[in-house]
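Asks: predicted structure and sequence below. I'll ask about it afterward.
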Amino acid sequence: MSLRLDGQTVFVTGAASGLGRQITTRAAGEGAFVVATDVDDDGGEQTVAEAEDAAAGAGGATYYHLDVTEADAFHDLVDAVAEERGLDGIVNNAGIGHPPNLAEDVSQSTLDYIIDVNVRGVWNGCQAALPHLKANDDGGAIVNVASLAAVLGMPQQSAYSLTKGAVLNYTRAVAAEAGRDGVRANAVCPGVVDTPLGSQVFAGMADDPEEGREKLARQYPLGRLGEPDDVAAPTCFLLSDEAAWITGHGLVIDGGFSSA
């Protein structure tokens, strides 16, 4: 694996499992020092252990507890990281879904919680990171994890679709605003990936989750669901200098689902 993130410091939220774990591990393996954060401390420490193994001395990782909805804590941690190590990139990955439900049946409390994590969490991350990224001589990169639901909208995933659409358009606004300061902002928009979050979709498709997984996989032209590294690899590309002229883009990673 190339060291295209060699020497960079990258901040990742929602790193305790799924996409966040794989992004952390992959980035460390590509030479970055990754600050992995989550509210699941056991999962976060396991992610760091896996990232250290993948880095094999090239990069590294450390873990901090962080609730992305707490703006002051987010700013304080990013400030501390930037002061100690500098900051080259942030991946705002933390997000939650909801069980399949008709739009009119989604409770207000569910909507509030999903907006708080999926939208406010990304807002807080960008606000905390932007001053430091703008201060870099070489600029910096933001990657926000949106979803295919941001592009297509998904039935029975109305609240989730609402928040991920907001993430995608907010990313474009940040890119347009911060580009002259050398900061790039992009989003990745994955289809269903085989992660704990994806299991909510499987459960809504059939009585047996495994049957739901197989049924959904057949809807993808490539014949399978996404794996975490299918998203982690393009995310690391967008963080790297190889993507130096890419900003304001929502990269759809969906095994051809949206073209079928």
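Replies: Sure, I can see it.
Asks: CA atoms for contacts and neighbours, from now on please.
Replies: Fine.
Asks: point to the residue nearest the middle of the protein.
Replies: Asn93 (2.5 Å; CA atoms, centre = their mean).
Asks: contact partners for that one?
Replies: Counting by CA atoms under 8 Å, 6 or more residues apart in numbering, Asn93 touches Val12, Thr13, Gly14, Ala15, Leu19, Gly20, Val122, Asn144, Val145.
Asks: again, but for Ile115
Replies: Ala159, Thr163.
Asks: so how far is the helix or strand harbouring it off the chain centroid?
Replies: Using DSSP states H and E, Ile115 sits within helix 108-115. Remark: helix 108-115 is offset 20 Å from the chain centroid, using CA atoms, centre = their mean, to the nearest Å.
Asks: could you list the buried residues of it?
Replies: Neighbour-count burial for helix 108-115, counted by 16 or more other CA atoms under 10 Å, picks out Leu111, Tyr113, Ile114, Ile115.
Asks: ditto for stretch 222-230
Replies: Neighbour counts over stretch 222-230 (16+ other CA under 10 Å) mark Arg224, Leu225, Gly226, Pro228, Asp229, Asp230 as buried.
Asks: could I get the full set of helices for the stretch 1-150 of the chain?
Replies: Ranges of helices in the stretch 1-150 of the chain, per DSSP state H, counting those that start in this stretch, are 18-29, 41-55, 71-85, 108-115, 121-135.
Asks: can you list those helices in CSV and add distance to Ala185?
Replies: CSV is the format used below for the helices of the stretch 1-150 of the chain (distance: least, CA to CA, whole Å):
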stretch, distance to Ala185
helix 18-29, 17
helix 41-55, 24
helix 71-85, 17
helix 108-115, 21
helix 121-135, 9
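Asks: and among the ones you listed, the most buried is which?
Replies: helix 18-29 (a mean of 28; mean count of other CA atoms under 10 Å).
Asks: looks to me like Val188 is in a helix.
Replies: No - counting by DSSP: H, G, I helix; E, B strand; the rest coil, Val188 is not part of a helix but strand.
Asks: how near is it to His249?
Replies: To His249, Val188 is 8 Å away according to CA to CA, to the nearest Å.
Asks: use this one as the comparison:
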Amino acid sequence: MDVKQKTIIVTGANGGMGLAVVHQLLNEGAQVVGCDLNRDQLDSIQHHQLSIYEGNLLDEDFVRRVFQETNDRCGKIDGLVNAAGIAQQAEPIENVSVETWENLMDINMKLLFLTCREAAKYMKAKQRGSIVNVASISAVRPRPGLQAYVASKGGAESFSRALAIELAENNVRVNTVHPGPCDTTMLEKFAAEGVDIEKAKDETFKKSVPLGKLLTPENIASSIIFLLSDQADMVTGAALNVDGGRGI
């Protein structure tokens, strides 16, 4: 897929899907800017086309600095991948605190707003670009007990669709990826309190996937890179289910 020489900013780049996206982009010859609260995994990559920003992506000043410095250094911003996000422990709605709700909305939605707002500014100036926001198949087929998470990811898809139609005249594409159950450390955070996560992987998460296995971060990353690439130049406003059939 043609992403060589493109400059791509990736949030949530230090682990799971975000880290897989960073690796694949670097392998394809892209200039990558990885952003996260921590950088230990990113530091192990040691690649001359990787720049790392460690900081809080809910901080407007930090977000502005990442985009401005990237544009000043590279002369353009071709793509943005929002892989940053948090999970919700499954629980009845009467047990969900306002703090839990607000934290999910901040990280799963406000972060998208802040980064997409900056990306739009630089992409409109060049009249090209691609944004990929990672949502969840739970936005399409919810599970009980994840009401706040589902709301945040459904909002991420709606926001992306609205942005896609707004930026279409500027040749900026905006798409969403809906991952299914993926074998990362985040998966265990969806389980209800006291559940054996290894047992849940086999008896709950894996069984919910018609193709019969958990996804890998690399499965998700390949789909994201396709949407960033020139091969997807007529794809915008789409929600791509990468879920082994769970959303059917």
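Replies: Happy to help now that I have it. Given the structure is predicted, the values throughout are model-derived calculations rather than measurements.
Asks: care to give me the TM-score?
Replies: The TM-score (TM-score structural alignment, normalised by the length of the second structure) is 0.95; 246 aligned residues with a CA RMSD of 1.5 Å.
Asks: tell me which of the helices of the stretch 1-150 of the first structure sits nearest to Arg218 of the first structure.
Replies: Set against Arg218 of the first structure and scored by CA to CA, the helices of the stretch 1-150 of the first structure come closest in helix 18-29, at 21.8 Å.
Asks: between helix 41-55 and that closest one, find me the angle.
Replies: 30 degrees (axes from the mean of the first three to the mean of the last three CA atoms, to 10 degrees).
Asks: which part of the second structure lines up with stretch 167-176 of the first structure?
Replies: Aligned using TM-score structural alignment, stretch 167-176 of the first structure spans residues 156-165 in the second structure.
Asks: quick one on the thing from earlier: can you redo the contacts of Asn93 of the first structure as TSV with distance to Met205 of the first structure?
Replies: TSV is the format used below for these (distance: CA to CA, whole Å):
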residue	distance to Met205 of the first structure
Val12	31
Thr13	29
Gly14	26
Ala15	27
Leu19	22
Gly20	25
Val122	29
Asn144	27
Val145	24
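Asks: which of those residues sits closest to Pro196 of the first structure?
Replies: Leu19 (9.5 Å).
Asks: which position in the second structure pairs with the closest one?
Replies: Leu19 of the first structure maps onto Met17 in the second structure, by TM-score structural alignment.
Asks: what does Asn101 of the first structure give?
Replies: Using TM-score structural alignment, Asn101 of the first structure lines up with Glu91 in the second structure.
Asks: contact partners for the nearest residue to that match once chain neighbours are set aside?
Replies: Of all residues not flanking Glu91 of the second structure in the chain, Gly145 sits nearest, at 4.5 Å (CA to CA, 6 or more residues apart in numbering). Gly145 of the second structure sits next to Gln89, Ala90, Glu91, Pro92, Ile93 when contact means CA under 8 Å, 6+ apart.
Asks: kindly recompute the last result at 6 Å.
Replies: By CA atoms under 6 Å, 6 or more residues apart in numbering, the residues touching Gly145 of the second structure are Ala90, Glu91, Pro92.
Asks: looks to me like it is in a helix.
Replies: No - looking at Gly145 of the second structure with three-state DSSP, it is coil, so not inside a helix.
Asks: just give me the match in the first structure for it.
Replies: So Gly145 of the second structure corresponds to Gln156, using TM-score structural alignment.
Asks: which residue packs closest to Gly86 of the first structure, ignoring adjacent ones?
Replies: Distances taken as CA to CA, 6+ apart place Thr9 nearest to Gly86 of the first structure, at 6.6 Å, with adjacent residues excluded.
Asks: separation between that neighbour and Ala141 of the first structure?
Replies: As defined by CA to CA, Thr9 of the first structure lies at a distance of 11 Å from Ala141 of the first structure.
Asks: out of these two, which sits in the busier spot?
Replies: Between Thr9 of the first structure and Ala141, counting by other CA atoms under 10 Å, Ala141 is the more crowded of the two (29 against 24).
Asks: dump the residue contacts of the residue mapped onto that one from the second structure.
Replies: Under the alignment by TM-score structural alignment, Ala141 of the first structure pairs with Ser130 in the second structure. Residues near Ser130 of the second structure by CA under 6 Å, 6+ apart: Gly79, Val172, Arg173, Val174, Leu228.
Asks: and the strands in the second structure?
Replies: Counting by DSSP state E, one finds strands in the second structure at the ranges 7-11, 31-36, 50-54, 79-82, 129-134, 172-179, 239-242.
Asks: could I get those strands as CSV with distance to Glu69 of the second structure?
Replies: Conversion of these to CSV gives the following (distance: least, CA to CA, whole Å):
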stretch, distance to Glu69 of the second structure
strand 7-11, 12
strand 31-36, 10
strand 50-54, 11
strand 79-82, 15
strand 129-134, 17
strand 172-179, 21
strand 239-242, 30
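Asks: out of these, which is closest to Asp196 of the second structure?
Replies: strand 172-179 (22.4 Å).
Asks: neighbours around the aligned residue in the second structure for Ser258 of the first structure, how many?
Replies: Ser258 of the first structure maps onto Gly247 in the second structure, with residues paired by TM-score structural alignment. Per other CA under 10 Å, the neighbour tally for Gly247 of the second structure reads 20.
Asks: gap between Gly247 of the second structure and Ile137 of the second structure?
Replies: With distances taken as CA to CA, Gly247 of the second structure is found 6 Å from Ile137 of the second structure.
Asks: any idea how far the equivalent of Val81 of the second structure over in the first structure is from Ala232 of the first structure?
Replies: Residue pairing (TM-score structural alignment): Val81 of the second structure is matched to Val91 of the first structure. Noted for Val91 of the first structure: a distance of 10 Å to Ala232 of the first structure, by CA to CA.
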